[in-house]
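Peer 1: Build the 3D model from these lines:
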Amino acid sequence: MEHTAYDPFNARVVTTFEGQRVVYYRLSALQGLRSSPLDRLPYAIKILLESVLRQVDGHQITVDDVGRLANWNPQNPESLGEIPFKPARVVLQDFTGVPAVVDLATMRDYVAQAGHDPSQINPLIPVDLVIDHSVQVDAFGTPSAMTVNIDKEFERNNERYRLLKWAQGAFRNFRAIPPDTGIVHQVNLEYLASVVASVEGSDGRVLFPDSVVGTDSHTTMINGLGVLGWGVGGIEAEANMLGQPLYFVTPAVVGFKMTGTLKEGVTATDLALTVTNILRAHGVVGKFVEFFGPGVAQMGLADRATVANMAPEYGATMGYFPVDEETLLYLKQTGRDPQHVRLVEWYLKEQGLFRTAQSADPEYSEVIELDLSTVDASLAGPKRPQDRVNLSAMPKAFEDALAADTAQRGFGLSAADRQKQVPVQWEDGSQEILSQGAVVIAAITSCTNTSNPHVMIGAGLLAKKAVQRGLKVPRYVKTSLAPGSRVVTEYLRAAGLLSYLSSLGFEVVGYGCTTCIGNSGPLPNPVAQAISSNDMTVAAVLSGNRNFEGRVHPLVKANYLASPPLVVAYALAGTMRIDWSRDPLGQDREGRDVFLKDIWPSNTEIHEALAQALKPELFSQQYAQIYQANPLWNQLPEMQGDIYQWDAASTYIQKPPFFENMESPGSVIENARILALFGDSVTTDHISPAGNIALNSPAGRYLQEHGVEPKDFNSYGSRRGNHEVMMRGTFANIRIRNAMVPGTEGGFTQFIPTGDVLPIYDAAMRYQEAQTPLVVFAGKEYGTGSSRDWAAKGTKLLGVKAVIAQSFERIHRSNLVGMGVLPLQFAPGESWQSLGIKGDEQVTITLPHDLAPGAAVTVQLTSPDGTVKTFTTTARLDTPVDVEYYYNNGILQTVLNQIQ
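Peer 2: Below you'll find the predicted structure:
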């Protein structure tokens, strides 16, 4: 919304562009507030500054907010306090989008019951939901695979999709992009993002930089296009939609200077994994990273997007590439309107937001440098995306991982076990040998890489050369190709490469996240049986961004991220235990050894294929029909009305109880019990898994009690519209380890009053019956990973009042606050281990009466023998708004309180 009556900085400009009347708010009007030139501000800070300048209203965004941000100081930015940020738009994917719609529908019920107009609960800014997380790789390796998978997807998700179709009609400013169109971040990059946005004003179109927040952490991919954006929790996104600013502490900006160019044979994936390794080790949580230097000018847009996509893996709020000539070229290549491309260039140059070779480097909080020519081919794994391994070092690294203890992220196999081999007995009587380290999943998947034509064409060319030499993929390898948009299929087809990928089993299985989100589907029964019966340590290689434990497949313990060409190469090898420098992939038809170097495509070959196949018309044609392209979506019945008609029998969609208790949590959490003691790097996958629902888990039992057969369980991600499933799935990851029950793996704890070892959900319910509050203790980087709001929602519904950790990942900390759960941080050097906490203590947490951001909070522990121990923590309520949200029991309760 434009506030034309309030322009305290005299920044509003009315002019024309190519005969069209336009309005913008000039950043140069703020130069007088600064002692140094405005153009020395990082580009990302200037875009934030334009946002507060344009939307200053004296209430949610004040003149003081503008002045403080205009004086951004690279050395001490946090001293400026919090920034209110209202993005131009919101993007959702369906795993997080469904619960967001459920929450909005529940809020409409609450408002209607209070006698108010339910349509007050309505997005005030554009919201695009892309349905991309639900397709699963059930069928693979056959031409009919995609049809089978899409049919199953609609069978499983009919209720969820009908809810989303209702939302499309019930809410203004809300669009749903149908299933099997593409992955949200790739669709955002190729179609939704405008780089410069506009709204109708009183005397012309008001122009401003495009910006976005999304309910998926990899929203940062759009930073490669010069669009400010990052992932937030679904709770924060809902508040944004309803007109609440996003508040966050003014960030430091780390400048990442790139020089040189990538070597022959080194891909953008290798660069992204290298950057992730460097920045995660350096420490950039809560900071912006901005890329600059002559090396950036050499990078194509898709390569930039690949690096930006991985910002959650390196821990930054975002990894930003300012707009330059390459951005304009990409807009043209993807079929954007030529006049709009000219407008982007004109407006951003007017505002000093367009980077050229002559632009002065901004002043950054600190600078890291990387010579691109030093980047080598690499993978990351076997359990974390930041654990990069040079391709040449993989043989030793994998052997070390097999032998290393699980505490060192290894697999703890004895020398004898490391040599174990077992047969895979196929139904036709044939047999294969499965060794430790066998690759059983090879997936070209995820927006990180399928958005990048260079690596996708590279995979196709490698497949072509392999087929021409007569190489084949072992039968025990489950292969899949899940493009991030339909454009990818078309340019692979135009380049004549799709058929070669198909020949190796890389058939298109659908358009969605698939294996990267954990929707890898079942392994063939003979393979699954060989693994589970013999406790084999096998591997997946995927071109994704996440490889946390238990995410890809419950039977696959080792998971490696790699470029699409390397995915094909490892599929052909069938094992991680290959030394590419001396071991052949196989033999050709003449019996001659074929090595990886023999079939690896050159950059020249890739560029020639791209020039032949990649045309703007492909993008224009595919996106022209984006909302009507899926006939199964078009056939879904449409529900009408402002109020959603809940179905009490549904196991997918249920009305959550978040607004039943609107009382303040008070200032004392008294005599709480400890639910779990976790170590370092507990991810949101550990806290709220997205993948398989185990048969005998609390969630599995619930579904069976409600008439759902195990074959129809679907995944936790698809059940996020039902709080009954999701609270039972909280802390239910099969690989999570709770030190209160040593020697166990999975979501178990000790119910202290009786000593029983129970699933965490069952123990939490016993505590709730006794009206006993709960506390969770954890180590460093608690909540790493996806922006998964159910990791906070489930924690809340289990009765957890506080989480005490050594450090928190940014999004999860915000989500905890957004649900009214108190995040507390140990003092430096302290941990639950150093304090000797065993798990059987009672915990009392006392908040100061004048609770302020970052306040000291006293925690008292009482042991069973009566011994009392006290220590001091820091409240990770980082802003005054965080404090307000906490005392209101969450963000959405705050919004409802304002409506009444």
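Peer 1: Every contact and neighbour count from this point should use C-alpha atoms.
Peer 2: OK.
Peer 1: Which strands and helices lie in contact with whatever helix or strand Ala676 lives in?
Peer 2: Counting by DSSP states H and E, the element that carries Ala676 is strand 668-677. Under the contact criterion of 3 or more C-alpha pairs under 8 Å, 6 or more residues apart in numbering; DSSP states H and E, strand 668-677 touches strand 748-751, strand 774-777, strand 842-846.
Peer 1: ok, 7 Å please
Peer 2: strand 774-777, strand 842-846 (3 or more C-alpha pairs under 7 Å, 6 or more residues apart in numbering; DSSP states H and E).
Peer 1: will you turn those strands into CSV that also has distance to Tyr702?
Peer 2: Converted to CSV, the helices and strands packed on strand 668-677 look like this (distance: least, C-alpha to C-alpha, whole Å):
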stretch, distance to Tyr702
strand 774-777, 23
strand 842-846, 31
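Peer 1: Leaving out sequence neighbours, find the closest residue to the residue positioned nearest the centre of the chain.
Peer 2: By C-alpha atoms, centre = their mean, the chain has its centre lying nearest to Ser217, at 3.1 Å. Spatial nearest neighbour of Ser217, excluding adjacent residues (C-alpha to C-alpha, 6 or more residues apart in numbering): Gly231 at 4.1 Å.
Peer 1: In contact with that neighbour, which residues are there?
Peer 2: Residues in contact with Gly231 (C-alpha atoms under 7 Å, 6 or more residues apart in numbering) are Val213, Gly214, Thr215, Asp216, Ser217, His218, Thr219, Thr220, Ser787.
Peer 1: how near is the third one to Leu329?
Peer 2: The one in question is Thr215. 28 Å (C-alpha to C-alpha, to the nearest Å).
Peer 1: quick one: the strands in the stretch 251-400 of the chain?
Peer 2: Remark: strands assigned in the stretch 251-400 of the chain by DSSP state E, counting those that start in this stretch are 253-259, 288-292, 318-320, 366-371, 378-380, 388-390.
Peer 1: Alongside the first, I'd like the structure of this one:
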Amino acid sequence: MSDSFATRATLDVNGTSYTYYSLPKLGERFDIARLPYSMKILLENQLRCEDGVSVTPEHIQAVAEWQASAEPDTEVAFMPARVVLQDFTGVPCVVDLAAMRDAVVKLGGKPEQINPQIPSELVIDHSIQVDVFGKPEALDLNGKIEFQRNKERYGFLRWGQKAFDNFKVVPPNTGIVHQVNLENLARVMMTAERDGQMLAYPDTVFGTDSHTTMINGIGVLGWGVGGIEAEAAMLGQPSSMLIPQVVGFKLTGKLPEGATATDLVLTVTQMLRKHGVVGKFVEFYGDGLQHLPLADRATIGNMAPEYGATCGIFPIDAESLTYLRLSGRSEEQIALVEAYAKAQGLWHDANSPHAEYSATLELDMGQVQPSLAGPKRPQDRVLLQDLKSNYRQNLSVFTEARNKRSGEIADFIAEGGGAAVGNEATNKGYADIEIDGNKVRLKDGAVVIAAITSCTNTSNPAVMLGAGLLARNAAAKGLTRAPWVKTSLGPGSLVVTDYLKKAGLLDDLEKLGFYVVGYGCTTCIGNSGPLPTEVSAGIAEGDLVVTSVLSGNRNFEGRIHSEVKMNYLASPPLVVAYAIAGTTDIDLSSEPLGTGSDGQPVYLRDIWPSNKEIGDFIARTVGPEMFKNNYADVFKGDSRWNNIDSPDGDLYAWDPASTYIKNPPYFDGMTMQVGQIQDVHGARVLGLFGDSITTDHISPAGNIKKDSPAGRFLQERGVQPADFNSYGSRRGNDDVMVRGTFANIRIKNLFFGGEEGGNTLYFGSGEPEKMAIYDAAMKYKADGVPLVVLAGKEYGTGSSRDWAAKGTLLQGVKAVIAESFERIHRSNLVGMGVLPLQFDDGQSATSLGLDGTEIYDITGLEDGAAKRALVTASRADGRQVKFQVKVMLLTPKEVEYFRHGGLLHYVLRQLAARD
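Peer 2: Sure, this is the predicted structure:
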């Protein structure tokens, strides 16, 4: 590597000498003391990766001379130190690597040319589902079911662990990827041998999950990327990015009594989403940091995707070292972190110079109030005292539709159409059911899922112990959960269970039904499992609008459970409280949760633990020995894992009968010849969508319906509906996944107004036909007709799901024309060879009078050189609408990827060309 600015220096730490690239030395030529913490990390990355091609002296100078107010317009190449994967997104990554090994051999190379070039670790945490709950054996039974469902996938991952260098797997039932990353995998400072010397440099990370940003809480710069971009990084390819703006968020004061880190992060999320930070870095600073434990910082960093930022980072300071020591890191590593941070000007204390920011916000944490967010977006914060009115306002939308359905049924009966199926008065808002021997009335607003789940909060001892203390206080007063509530506890790691047990609080949570169900994301990603049969029947009978309360980070429509229409994010203590109340049609700030064993009403304030009580429990129960013991053999796994059959060999032995793992078609017929970016002619619209179409809407997610294209495919191959598993678990099979793309039950194709479901109109030779989007896509493919998608604002918001792009490609979509794109999804589309195009400001499909029935031509692409293109939409009557769009290939590297047919094709050709 080059060193044009002569910044290589030596750092001695406890008798060990390290080479590093000195920012203070560069500071002799540039004013870098003013740079935000995150920009200094980016600058060091440029210095260390300078090669004269991807990173040049000009790139280094551009970062060193960063202007806070400047609009991003300079491209740099960023190379993370490592990659972290979870199994939903990790399996297709490993599938692609296995496919690339086959392909590189066909192109004349060797299998070992395809290997991760940087440390790559996969944590299996997304496959566990809450099939069993509310009983002591829930953890064991859910684990057994998990391994039965996923043994083929897990065998494949075990093959990958053996076949690939630099690749490790954390087996199931260990913890949630982001918490395992924070508690164990993160180095904060990396070391590696280069040119015979030990090199020290900052830990930076790409993760195939949006909430990788949780690691920002300990000063590690990292963010979520699509699987395609992660694979490229694993294979040694830097990621192109524009030098971002950095928004400073000043925190002052400290949280008041009764407020939690969850309340704080929901407040921060709302503020930043309102300000607008998409594509920007957010950096937290201020006197308030001294009152903010590392776990609280990690909670705030975790939610960066929800406030729209690339990252939400905190600097390294004394609290960082305290956490490293608490989590069992070695004293040698802690010494390196401190010495390196201080030597590089990355250390934060009261005397640190103030950085320059592109914009600043400020929050007095003393003003934070108990809050939830929902019912369908994490940035829609609702004060606890306003939750009842929020629920009722949103209920009116659903009851209006229900009343309409009820009227249609009544008309049907009156016209002699026979008896209605099920309840004839579907607008009554309740159903009488019997559950666990008790006859109860299930009403609109009933909380049918109360889940302590997700990396956001289950990493935080304050809210987890707070939930346990609230449960203890509630049980002491004779309160219990409402009988219709499905309760679950999904700790972020084994450490959490240990300190809950040590505190004696796990028993108290269990008294209210919160038994440990597994170590994984569970409810937050839709793995909530089935509701009790009686509850499901009641919801259907009354056409009820029921709710969930979960300590997660996402609550998009259709995500949590298909039968639950409204979902609220809340702190773990509030999850327990709503499980007791059993409804969201209540104001917990003024109405009683229930009646105690003494016959007196019990209010939330009566059982809420004090901040001091929680702090005392943390001090008594959380210690380094827990982390050391639980992570001593983190990659080993239990007997279930080690007894799984897995093949050997450098090339994977694909099973053509498998419905889980399949060699994807991306490299079929590939040669070393690079193509051109062609104009698109004669395209039809596959989907006409509005605003906020998320990757949950686009990507196959959740349960597979038996009458869906994917369900029919599986049944044709002998898979019974009981064994369908989820789309997420079948991400390694493109035949299943392409059939589930655009199939979400809540997606609205505007061809049909407000109707929900993954359908479209197929324009063949006759009259337009309504059919499943996949079926129409395959008919168009057989006809040789290319496809486009039209959409509104924030297209692709949500999880970093590469299948939202892969499925789009495999359905034959050549371009997506939207009013705006979410960062990761736009990048993923480019990586898969699907062209993102953006309407000019103020224009949209609606303003242009487009209804999706037109035939589209996209011209003037000039092999990727054009920044703008012309779209011509031709109607059946011969009239045309012409409009300009922005070509969203943002960097020269992206243009190059696109010419190759996608990022993976580019990387494969590069590797195959090496000796």
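Peer 1: okay, Thr215 and Leu329 of the first structure: which has more neighbours?
Peer 2: Thr215 (29 against 13; other C-alpha atoms under 10 Å).
Peer 1: how much space between the more buried one and Ala308 of the first structure?
Peer 2: 16 Å.
Peer 1: next one: Leu348 of the first structure
Peer 2: 21 Å.
Peer 1: of the two, who's got more company?
Peer 2: Comparing Leu348 of the first structure with Ala308 by other C-alpha under 10 Å, the one with more neighbours is Ala308, at 32 against 19.
Peer 1: residue contacts, Asn173 of the first structure?
Peer 2: Neighbouring residues of Asn173 of the first structure by C-alpha under 7 Å, 6+ apart: Pro123, Leu124, Ile125, Pro126, Val127.
Peer 1: Compute the number of surrounding residues for Glu745 of the first structure.
Peer 2: Close neighbours of Glu745 of the first structure, defined as other C-alpha under 10 Å, add up to 15.
Peer 1: hang on, it packs against Ile734?
Peer 2: Yes: assessed by C-alpha atoms under 7 Å, Glu745 of the first structure is found in contact with Ile734 at 6.5 Å.
Peer 1: so where's the longest helix in the second structure?
Peer 2: With secondary structure taken from DSSP state H, the second structure has its longest helix at helix 387-414.
Peer 1: what do you get for the first structure?
Peer 2: Assigned via DSSP H, the first structure shows its longest helix as helix 145-170.
Peer 1: what do we get in the first structure for Thr322 of the second structure?
Peer 2: Under the alignment (TM-score structural alignment), Thr322 of the second structure maps onto Leu329 of the first structure.
Peer 1: Ala230 of the second structure now?
Peer 2: For Ala230 of the second structure, the aligned position in the first structure is occupied by Ala237, per TM-score structural alignment.
Peer 1: how big is the offset of the helix or strand that its match is a member of relative to the second structure?
Peer 2: Per DSSP H and E, Ala237 of the first structure falls inside helix 234-241. Following the fit onto the second structure, the mean deviation recorded for helix 234-241 of the first structure is 0.4 Å by mean C-alpha distance after the TM-score superposition for the first structure.
Peer 1: Which positions in the second structure sit opposite the helix or strand following that helix in the alignment?
Peer 2: Following helix 234-241 of the first structure in sequence order, the next helix or strand is strand 246-249 (DSSP H and E). The aligned range for strand 246-249 of the first structure in the second structure is 239-242, by TM-score structural alignment.
Peer 1: Ok, stretch 478-491 of the first structure next?
Peer 2: Under TM-score structural alignment, stretch 478-491 of the first structure corresponds to residues 486-499 of the second structure.
Peer 1: how far away is the residue nearest to Ser217 of the first structure from Val91 of the first structure?
Peer 2: 9 Å.
Peer 1: what's the overlap in contacts for those two?
Peer 2: Common neighbours of Gly231 of the first structure and Val91 (C-alpha under 7 Å, 6+ apart) are Val213, Gly214, Thr215.
Peer 1: What's the match for the last one in the second structure?
Peer 2: Aligned against the second structure by TM-score structural alignment, Thr215 of the first structure finds its counterpart in Thr208.
Peer 1: wait, that match sits on Thr89?
Peer 2: Yes: here Thr208 of the second structure lies in contact with Thr89, judged by C-alpha under 7 Å, at a distance of 6.1 Å.
Peer 1: Aligned to Val527 of the first structure, what sits in the second structure?
Peer 2: In the second structure, Val527 of the first structure lines up with Val535, judged by TM-score structural alignment.
Peer 1: Gly574 of the first structure is in contact with Gln436, isn't it?
Peer 2: No: using C-alpha under 7 Å, Gly574 of the first structure makes no contact with Gln436, being 10.9 Å away.
Peer 1: now, among the contacts of Asn173 of the first structure, which is nearest to Val567 of the first structure?
Peer 2: Val127 (34.6 Å; C-alpha to C-alpha).
Peer 1: mind listing what that closest one touches?
Peer 2: So Val127 of the first structure contacts Arg89, Val90, Val91, Asn173, Phe174, Arg175 (C-alpha under 7 Å, 6+ apart).
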